[in-house]
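K.L.:
Sequence first, then the predicted structure:
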Amino acid sequence: MSPFIAEFIGTMMLVLFGNGVVANVVLARTKGNDSGWLVIAAGWGIAVFIGAFCANDFSGAHLNPAVTVAMVIAGKLGVGSAITYCAGQMLGAFAGATLVFLCYREHFKVTEDKDSKLACFCTAPNIRNLPQAFFCEVLGTFALIFPIFLMITPSLIQGDAPVDTDPVLGLGSLGFLPVGLLVFGIGLSLGGTTGYAINPARDLGPRLIHALLPIPGKRDSDWGYAWIPVVGPIVGGALAAIVYKWIA
């Protein structure tokens, strides 16, 4: 399987399970309606594990442009490959978000809250202070990617392995379970401000789908906020790579 296909499938599964749990919690008349933030945070942790498990052997399971950019900065992925990875991630996010809508189509029809419908696709701050939201996305993504760098095989970061020769992150016998738990923890600890996008593809791809799909009674897609869950995670990932290279 090519890295492009792997990133497409992995990100599709990530968004299907992640945005799916949000839909199950916030949409009207679902089995999981109003089951709370703990369920959403757990669902996203599981979503990351499933998506990464599907893609790891073929691409290293970045599933996140912020991770891909961090690997470029660390010198372990070429720019050409990074573009391929990000394209797969964005298209996978499109597909996953579309599947969530098709699965919960009847529940979108009976849900009156337009913000809840948007939340099934992308994030928004609970208190609309854009500089603060930007900081939270930078911090949340740093808290994701810096620990990942500490988990992976040191040679992949420290320069012993050539660029692009081994895309697999090398997380050891536990695989991506620690990463899933890490995302669960970020959701519980840092996710209450912005909804912790910490992934440009996971937010921008579904936001575009929200704008395009014929969702009954939907609101606008909040493009005034949309740059924050794109730029913030990229900055956070870049900082994580820079700090790790400095201390390694």
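P.N.:
Thanks, I have it. Numbering: from 1, shown residues only.

K.L.:
going forward, measure contacts between C-alpha atoms and count neighbours the same way
P.N.:
Will do.

K.L.:
Quick check: buried residues in the helix or strand that R207 is a member of?
P.N.:
Following DSSP states H and E, the helix or strand that holds R207 is helix 200-212. Within helix 200-212, the residues scored as buried using 16 or more other C-alpha atoms under 10 Å are 200-211.

K.L.:
list the contacts for the residue nearest the centre of the chain?
P.N.:
Per C-alpha atoms, centre = their mean, the C-alpha nearest to the average position across the chain is that of N199, at 3.8 Å. The contact partners of N199, by C-alpha atoms under 8 Å, 6 or more residues apart in numbering, come to 64-66, 141, 229-230, 233.

K.L.:
nearest to N24, of those?
P.N.:
When the contacts of N199 are ranked by distance to N24 (C-alpha to C-alpha), P229 comes first, at 22.5 Å.

K.L.:
For the closest one, give me its contacts.
P.N.:
Counted by C-alpha under 8 Å, 6+ apart, P229 has contacts 123, 134, 137, 197-200, 203-204.

K.L.:
Pick out the most distant pair among the residues you listed.
P.N.:
Maximum pairwise distance among the contacts of P229 (C-alpha to C-alpha): 15.1 Å, between F134 and L204.

K.L.:
hold the first one in mind and look at this next one:
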Amino acid sequence: MSHFTAELLGTMMLILLGNGVVAGVVLQRSKAYQAGWVVITLGWGLAVMVAAYMVGHISGAYLNPALTIAFAVAGKLAWAEVGSMIVAQMLGAFLGAVLVWLHYYPHWSKTERQDDKLAVFATAPAIKHTPSNLLSEIIGTFVLVFALLAMGGEGVVFADGLKTLIVGFLIVAIGMSLGGTTGYAINPARDLGPRLAHAILPIPGKGSSQWGYAWIPVVGPVIGAVLAALLYGYVY
């Protein structure tokens, strides 16, 4: 399997399980309806873990354009691979969102609130305040990338597969501690690919895809990731 295929399939699984848990919690008539934020953050952590176990041994399981760029900045990934991996991640995220739409197909017409339907696909701020929303995505992604780089540093030894398990818990920690402000995209593909799916798919009463906000979960994670890579290179 090529790195491109691995990143596509891994990101598709990430979004299928990650956005899938959001769908279960917010779409009406789901058996998981109103299960809450703890379920969502645990679901996302497990989604990252499963996807990483699937393709980590092939491509490194970056599954995130911001993380991909950061590892290139840190000298841990060849820049020549960055473009194709980001394309794969975006395609995988879009396909994963389409699968979520299919899986919950009867529930869209039973759910009245447009914001709940959009939440299955894309993030949105709890309080709309552009500087704070951008900063939230920068900080959340900084924590993700800096922790991942530090855990992979020289002298750090993990038993086989343990690091991937820890990464899943890291996602849960970020979600529980920092995710309440914007829904913690911390991954441009996780937001942009599914948001595009929301715009294209025939979802009953779906409303706006809120493209005016869409740049924040793209630009914020990239800034946070690059800052983390630069600081890691300085202090380590």
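P.N.:
All right, it came through fine. The structure displayed is predicted, hence computed values, not measured ones.

K.L.:
about what we covered before: aligned to the residue nearest to the centre of the first structure, what sits in the second structure?
P.N.:
Using TM-score structural alignment, the partner of N199 of the first structure in the second structure is N187.

K.L.:
With I215 of the first structure instead?
P.N.:
Mapped onto the second structure by TM-score structural alignment, I215 of the first structure lines up with I203.

K.L.:
Pull the contacting residues for its match.
P.N.:
With contact set as C-alpha under 8 Å, 6+ apart, I203 of the second structure has these partners: 108-109.

K.L.:
Okay, it and T141 of the second structure: tell me how far apart.
P.N.:
30 Å (C-alpha to C-alpha, to the nearest Å).

K.L.:
L118 of the second structure touches S209, doesn't it?
P.N.:
Yes. The pair L118 of the second structure / S209 is scored as a contact, 6.7 Å apart, by C-alpha atoms under 8 Å.

K.L.:
So for these two, which residues contact both of them?
P.N.:
The contact sets of L118 of the second structure and S209 overlap at 195, 198 (C-alpha under 8 Å, 6+ apart).

K.L.:
Distance check, I40 of the second structure against S209 of the second structure.
P.N.:
The gap separating I40 of the second structure from S209 of the second structure is 21 Å, by C-alpha to C-alpha.

K.L.:
Burial check on the aligned partner of A74 of the first structure in the second structure, number of neighbours?
P.N.:
By TM-score structural alignment, A74 of the first structure lines up with A74 in the second structure. Number of residues near A74 of the second structure (other C-alpha atoms under 10 Å) recorded here: 17.

K.L.:
what do you get for G18 of the first structure?
P.N.:
By the measure other C-alpha under 10 Å, the count of residues near G18 of the first structure is 27.

K.L.:
mind checking which helix or strand it is in?
P.N.:
Under the criterion of DSSP H and E, G18 of the first structure resides in helix 3-26.

K.L.:
before we move on, what about S116 of the first structure?
P.N.:
Take DSSP H and E as the rule and S116 of the first structure turns out to sit in helix 114-119.

K.L.:
hang on, the earlier thing: quick one: which of the contacts of P229 of the first structure is nearest G10 of the first structure?
P.N.:
Nearest member of the contacts of P229 of the first structure to G10 of the first structure, counting by C-alpha to C-alpha, is N199, at 13.5 Å.

K.L.:
Tell me if I'm right that the match of A74 of the first structure and L230 touch.
P.N.:
Yes. With contact defined as C-alpha under 8 Å, A74 of the second structure reaches L230; the gap is 6.9 Å.

K.L.:
Pick out whichever of the contacts of P229 of the first structure sits closest to G36 of the first structure.
P.N.:
Distances from G36 of the first structure to these, taken as C-alpha to C-alpha, are shortest for T123 (15.9 Å).

K.L.:
So the closest residue to that closest one other than its chain neighbours, which state does it fall into?
P.N.:
Of all residues beyond its chain neighbours, the one nearest T123 of the first structure is G195 (5.5 Å), with distances taken as C-alpha to C-alpha, 6 or more residues apart in numbering. What DSSP: H, G, I helix; E, B strand; the rest coil gives for G195 of the first structure is coil.

K.L.:
was I right about G195 of the first structure contacting F121?
P.N.:
No. Applying C-alpha under 8 Å, one finds G195 of the first structure not in contact with F121, separated by 11.4 Å.

K.L.:
So these two - more neighbours on which side?
P.N.:
Between G195 of the first structure and F121, counted using other C-alpha under 10 Å, F121 has the larger neighbour count: 31 against 23.

K.L.:
If anything else comes up later, I'll come back, but that's it for now.
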